[in-house]
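**Student:** the sequence isn't on hand, but the structure is:
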C-alpha cells in the first residue's frame, strides 16, 4: 500500500482518538473520575503515537494543521450534540475558516505530500 495513504489513515485514527480523549476530558471532571481519566490518558497516548508515525511521511506542519483543524470541528460538533454547548455566529465563522484552511492545504499545497 502507498505510504501516503497509510499516513493519512493513521492521521484519521490519530484525530479520532484525540477527539475521543477530549470528549472524555469533559467526562473526567478535572481528572476526579478514574474511568474517564484513564480513557483520556490512553487515547491521548495512542493519538500522539499515531501522529509520531504520520510525521515520518507527512510534514509536521501539514499533519498538525489537519489534526488541529479536523479535531476542532469534530470537537465542536460533539460539544454541540453531546454536551448541548451552543455555537454562536463568530464560532461558526471561525470553524468555517479552519475547514477552509485545511481544504486549501490539501488541494493546493505541494508540501502536503500527495
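**Tutor:** Nice, thanks for sending it over. Nothing here was measured: the structure is a model prediction, and the numbers come from that model.
**Student:** please count neighbours and contacts with C-alpha atoms only from this point.
**Tutor:** OK.
**Student:** and the lengthiest helix in the chain, what's buried?
**Tutor:** Secondary structure of the chain per DSSP state H: the longest helix is helix 3-27. Neighbour counts over helix 3-27 (16 or more other C-alpha atoms under 10 Å) mark 4, 7-8, 10-25, 27 as buried.
**Student:** another one to put next to it:
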C-alpha cells in the first residue's frame, strides 16, 4: 500500500493544479496553486515510482484518474458540460487502465514462476 499513497497524492495535486488553472483565468492569484499542484504532482509521482510502481501502470492510473476527476469536478465547480458520451469515454479510459494494471500483474506473476 505504501507505493499507492504517493500516486494518490500525485493525482489529487494534478487535479488541483488543473482546476486552479481554470480558476486562474478569472483570478490570476490561482496561478500559485497551479504551480504548486503540478510541481507537487510530479514529485509525488516520482516518489511512487521510487517505491516500486511501474511507469506504465503509474502513469496510466494517474492520467485516467486525472481525466475522470477533472471532468466531474469541472462540471460541479465550473458548470462545464458532462454528457453521457463523455461519461462513456471516461469509463473506457478507466477500463483501459484496468487492463494495463491487470496485464502488469500477470506479467509480474509470470516473471516469478
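**Tutor:** Yep, that arrived. Because the structure is predicted, anything quoted here is derived from the model rather than measured.
**Student:** downstream neighbour of the longest helix of structure 1 in the secondary structure list?
**Tutor:** Next along the chain after helix 3-27 of structure 1, taking DSSP states H and E as the criterion, comes helix 34-54.
**Student:** what residues does that next one touch?
**Tutor:** Contacts of helix 34-54 of structure 1 with the rest of the structure, by C-alpha atoms under 8 Å, 6 or more residues apart in numbering, involve 7-8, 10-11, 13-18, 20-22, 24-25, 27-28, 31, 63.
**Student:** let's see it at 6 Å
**Tutor:** By C-alpha atoms under 6 Å, 6 or more residues apart in numbering, the residues outside helix 34-54 of structure 1 that reach it are 7, 10, 14, 17-18, 21, 24-25, 27-28, 31.
**Student:** spatially central residue in structure 1, please.
**Tutor:** In structure 1, the C-alpha nearest the mean C-alpha coordinate belongs to residue 71, at 2.8 Å (C-alpha atoms, centre = their mean).
**Student:** which one in structure 2 is aligned with that residue?
**Tutor:** Under the alignment (TM-score structural alignment), residue 71 of structure 1 pairs with residue 66 in structure 2.
**Student:** same question for residue 24 of structure 1.
**Tutor:** So residue 24 of structure 1 corresponds to residue 20, using TM-score structural alignment.
**Student:** so what's its match up against?
**Tutor:** By C-alpha under 6 Å, 6+ apart, the residues touching residue 20 of structure 2 are 30, 34.
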